[in-house]
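Enquirer: Model the structure of this input:
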Amino acid sequence: MHASQYHINTLKEAPTEAEVASHQLMTRAGMIRRAAGGIYTYMPMGLKVLRKIEAIIRDEMNKAGAIELLMPVVQPAELWLESGRWEQYGDELLRIKDRHQRDFVLQPTSEEVITDIARNEIHSWRQLPINFYHIQTKFRDERRPRFGLMRGREFTMKDAYSFDRDAESAQASYDNMYQAYMSIFKRLGLEFRAVAADTGSIGGSRSHEFQVIADTGEDLIVYNPDSEYAANIELADAPCLYDERAPATSDLTKVATPQASKCELVAQLLDRPLTDTVKSVVLATDTEEDGQTHTQIWLLLVRGDHEVNDIKVSKLDGFEQGHRLATEAEIIETFGCQPGFLGPINTAKPVQVIADLSVAYMSDFICGANEAGFHYSGVNWGRDLPEPIQADLRNVVDGDPAPNGGQLRIQRGIEVGHVFFLGDTYSKKLQATFLDANGKPALMQMGCYGIGVSRISAAAIEQNHDDKGIIWPRAIAPFEVVICPIGYQKSDAVRQQADQLYAQLQAQGVDVILDDRDIRPGNMFADWELIGVPVRITIGDRGLKDGIIEIQTRRAHDSSKVAVDQGATFTLDLLQTL
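Expert: This is a model prediction of the structure:
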């Protein structure tokens, strides 16, 4: 490819709405152009990146035995009503009507359609296991699309769905996909972690996220540097931080804490460590009984330096149907006090108390006195209040003990892939059955496996960029090599050598572009540093007089002066190291 025959349109400034590096740089490099909020045109350079990502995914999925098909973007509402997700999915599901006023959706995912295919196409245990996948446009009507391709409304995704005879073989399919994903992300050239995760709205009982490590990531990953343990912070077990409960040494005392409505302020006022304080979080659950709504108020207690983990709470007994923050009126009615001074002692009405594992082992701690401007000091379980229900309620913090020894660390990541074991979550709802070896109907066991193709391109940039632009991993760069001839239009020697090297690299299968545009060298170099091609070869009259060309890597910025007749060989060897 010659640059004069390609479309290259770089910008000096990013649009004002571009908040993160990937959005800024993809726009400036001419890889995407905004059509509407969260909806983008992939320009030629950006599309090349997507196609390379897709090719790696498709190759590894095929190697793993998955079979490609293509499901529609527009799906009938009947299937979503049948699965129960027509209402459950929420406002991100874009519902539309055709000219006959029939309901459809723009698919955010394809569990319903693929299960419908399976129940109509698969009849016997002899047809199982099978794994279907496709790479298709998805749409999720984000309330606030932002960060370019990181959280857009329209995006490209690979989703796969496995069908098995029983849970054991379904777990084998899950493991097969897990290994395929490991191979995919290694080939993409990204630093990543596979972490245990919550199944979320997809459902199921086993789940792993694949997270690209980046400081700008929205997710927090908990890991042990000394082992393979890794989990999303939503799922990471937070251990009790005390080996045993120390005996009480202080009397229960009500102390004035005017204006100190937060644990940090209380600790400062009383000259005590923040770890001596207990934070109160009041939640409510609503259940329907005999046509009436019954509301249960819960008091959750975590140490003052910790935060409640909402996902963990949702899995507690009594919270299965959902929960919410209690209203101020409910809090005042239950505790006799406004928020900021709440605690488990002397509540106005009985309340169900659940203490985090660490709080349950604390002694002489500080909590709200259910009276504005006052807290209790020297609080002890068993003496001052009943023993609580104990549960893991909190987020892990950096330095917590790891479950298998050592200390836990936390880093940020961007979720780009997710694998789920679904079991019969969808096959039961849509009655996707087959005849087993005994001729009896049985529900298919399912798994689903997603990769955000367009999101990978953005995540790769968040992980790999500098102040000059993008630094693509070789495997997904729009071009592997750019040849920058100085004076291509004016020097026969430069043009001849550039054309010859270009032909040699092309013959070796290198994805190379020759920049034959009549522009200043500084502008040419700036364009390619912004675009992020891994290897740049500079050819000029001055170097050719000495029989050399200059070859430079984008990541290291180091350059080598190479003999003209060794240019192709040196470049091929260099690419193998990237």
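
Enquirer: can we go C-alpha only for contacts and neighbour counts from here?
Expert: Noted.

Enquirer: burial measure for residue 430, as a count.
Expert: Neighbour count for residue 430, taken as other CA atoms under 10 Å: 19.

Enquirer: Who are the contact partners of it?
Expert: For residue 430, the contact set (CA atoms under 8 Å, 6 or more residues apart in numbering) comprises 82-83, 112, 115-116.

Enquirer: Output the contacting helices and strands for the lengthiest strand in the chain.
Expert: When the chain is parsed with DSSP state E, its longest strand is strand 409-423. Secondary-structure packing of strand 409-423 (3 or more CA pairs under 8 Å, 6 or more residues apart in numbering; DSSP states H and E): helix 167-187, strand 206-213, strand 219-223, strand 445-452, helix 453-463.

Enquirer: want to put them side by side, so please do this one too:
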Amino acid sequence: MRASRFFVSTLKEAPSDAEIVSHKLMMRAGMIKRLGSGIYSYMPMGLRVIRKVEAIVREEMNRAGAIEMLMPVVQPAELWQETGRWDKMGPELMRVKDRHGRDYAIQPTSEEVITDVVRTEIKSYRQLPVNFYHIQTKFRDERRPRFGLMRGREFTMKDAYSFDRDVEGMQRSYQLMYDAYVAIFNRFGLQFRAVAADNGAIGGSGSHEFHVIADTGEDALVYCSGSDFAANMEAAEAPGLLAQRQPPSQPLTKTPTPGKTRCEDVAELLGLPLSQTVKSVVLMADAAEEGGEKQLWLLLLRGDHELNEVKASKVPGLGQFRFASETEIVEAFGTTPGYLGPIGTARPVKIVADRTVANMNDFVCGANEAGFHYTGANWGRDIPEPVVCDLRNVVEGDASPDGKGVLAIQRGIEVGHVFQLGTRYSADMKATFLDVNGKPALMQMGCYGIGITRILGAAIEQNFDDKGIVWPASIAPFEVVLCPMGYDRSAMVKEETDRLYAALQAAGVDVIVDDRGERPGVMFADWELIGVPHRVVIGERGLKDGSLEYQGRRDAAATPVALADMAEFIRGKLQA
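Expert: This is a model prediction of the structure:
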């Protein structure tokens, strides 16, 4: 490729709406162009990266035995209604009508469509297992699109779906896809971690997320350096920090705490450690049926811990909760938030204590009266024994659930997710096959996604410096850029540039020649911004000495390489 025949369009400054590093650098490097909120055109430079990502994904999916097909972007509402997701998905699911008034979804994912395909095509156990995948445009009507390709509304995703005879077969298919994902992310050249995860709205029995490690990541990843344990924050089990409850040693006392509505402020006023306080979180479970009664819940956590909302949703009765309004709180507790507690509520509430809180004694909690807290509160004596659940986020230093060390936390960007779905969709859509005994049985499903376009943003968040992007060679728009000094003015430079260009092309190297006639400073700045991992400078001075200058994108200085050795030198760098 010659730069004069390609489209190179860089900016000195990022647009004002670009918020994070990857968004800014992709805009400046001319890889994407904003069309609307959360919607981008993939410019030629960015599209080259996307195609390389897709190629690696295709090769590893094919190697794992998955079969490529292509499902439509627009899907009939009837399929989504079969599984109940037409209503459950909420406003993120873009709904449209055709000219006849029929409802359709702009797909965010394809579980319904692939299940419909398979239930009409697969009849016998002899046709199983099977795994179909496609790489297709998706659309999710994000409430607040941001961060460029990291949280856009339109994006490209690879999703795969396996179908098996039984649970054991599904688990084998799941492991095949898990291993394929490890191979894919290794080939991308990215530092990543696979973590146990919650299945969330997609349903099923087990899942893992694949995260690219980055300090700017939105997700907190929990891991143990002494074992293989790793999970996202939502799925990480938090141990109780007190082995057993000590007997009461203080009387229950209503203590003035004027203006102190935060546990930190109460602890400071009373001269107590924050870990001696208990915070109250009030949730409301609305009635499942019209006319039914709503139920108020009080969740209790230690003052220095935070509620894990996913764990809260797993408490029986709290599957569909919301945070209570201030009006509802005042009606139940007789006071505004800041002084709430489990003792003396104005009307009955269901109380759930985190594992650690359940073993606390002589703790501080709200007195349900403005300006007052109780000290010396104890279970059994002052408050009925609670329902006990794991409610909190883990913190650094917690014991690992596998008992092999302590937990650490790092940030990550989710770019892939594998799920064991079981019969979540096959049951709703009656996807059955005849088993070895000739009896109908439900297919066991798995689904596996990779955010193709999100990989670009995640890779940049992990690989950049003050000059621009630093792409891993496997997904860079070009592996090598040749920067001739005076290509249009020096016959010697032009001849050697063309010779090296041809040699690298013949060796299968993805190389571009910057023959635009730009000044050296402009050339270097452009390709450092774009992030091409290897650069060769061809100049008359070096040629007279029989050498060229090589510089890796992360190298602090250039390295002279003999003219005759440069092609082989570059091949060695790429193989390394």
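
Enquirer: ok, back up a step: tell me roughly how far the longest strand of the first structure lies from the second structure on average.
Expert: With mean CA distance after the TM-score superposition for the first structure, strand 409-423 of the first structure departs from the second structure by a mean of 0.7 Å once superposed.

Enquirer: what sits up against the very next helix or strand once past that strand?
Expert: Once the chain leaves strand 409-423 of the first structure, the next helix or strand it forms, by DSSP states H and E, is helix 425-429. Residues from elsewhere that reach helix 425-429 of the first structure (CA under 8 Å, 6+ apart): 82-83, 111-112, 115, 203-204, 432-433, 443-446.

Enquirer: In helices only, show me those.
Expert: Using DSSP state H, the members of the contacts of helix 425-429 of the first structure that fall within helices are 82-83, 111-112, 115.

Enquirer: The closest residue in space to residue 542 of the second structure that isn't next to it in sequence: what's it in contact with?
Expert: Spatially, and ignoring its direct neighbours in sequence, residue 542 of the second structure is nearest to residue 548 (5.6 Å; CA to CA, 6 or more residues apart in numbering). If you count contacts by CA under 8 Å, 6+ apart, residue 548 of the second structure has them with 536-539, 542, 560-563, 566.

Enquirer: Show me the two of these that sit farthest apart.
Expert: 539 and 566 (13.9 Å; CA to CA).

Enquirer: Looking at the ones in helices among the contacts of helix 425-429 of the first structure, which one is closest to residue 416 of the first structure?
Expert: residue 111 (18.6 Å).

Enquirer: Who are the contact partners of residue 208 of the second structure?
Expert: Going by CA under 8 Å, 6+ apart, residue 208 of the second structure touches 194-198, 417-419.

Enquirer: Buried subset of the contacts of residue 548 of the second structure as a ChimeraX selection?
Expert: Buried residues within the contacts of residue 548 of the second structure, by 16 or more other CA atoms under 10 Å, are selected in ChimeraX with:
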select :536,537,538,539,542,560,561,563,566
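
Enquirer: Which ones among the contacts of residue 548 of the second structure map onto helices?
Expert: Counting by DSSP H, the contacts of residue 548 of the second structure place 542, 566 in helices.

Enquirer: Tell me which of the contacts of residue 548 of the second structure persist in the first structure.
Expert: For those, the contacts that are reproduced in the first structure, applying both residues aligned by TM-score structural alignment, their matches' CA atoms under 8 Å, are 536-539, 542, 560-563, 566.

Enquirer: Leaving out chain neighbours, which residue sits closest to the residue nearest the centre of the second structure?
Expert: Closest to where the C-alpha atoms of the second structure average out (CA atoms, centre = their mean) is residue 414, at 1.9 Å. Sequence neighbours aside, residue 211 is the residue nearest to residue 414 of the second structure in space, at 4.3 Å (criterion: CA to CA, 6+ apart).

Enquirer: How about residue 472 of the first structure?
Expert: residue 532 is the one closest to residue 472 of the first structure (CA to CA, 6+ apart), at 5.5 Å.

Enquirer: got the contact list for the one you found?
Expert: For residue 532 of the first structure, the contacting residues are 469-472, 477, 554, by CA under 8 Å, 6+ apart.

Enquirer: which of the residues you listed sit farthest apart?
Expert: 469 and 477 (13.0 Å).

Enquirer: Might you report the residue contacts of residue 464 of the second structure?
Expert: Contacts of residue 464 of the second structure by CA under 8 Å, 6+ apart are 470-471.

Enquirer: I meant residue 311 of the first structure, not that one.
Expert: 198, 234-235.
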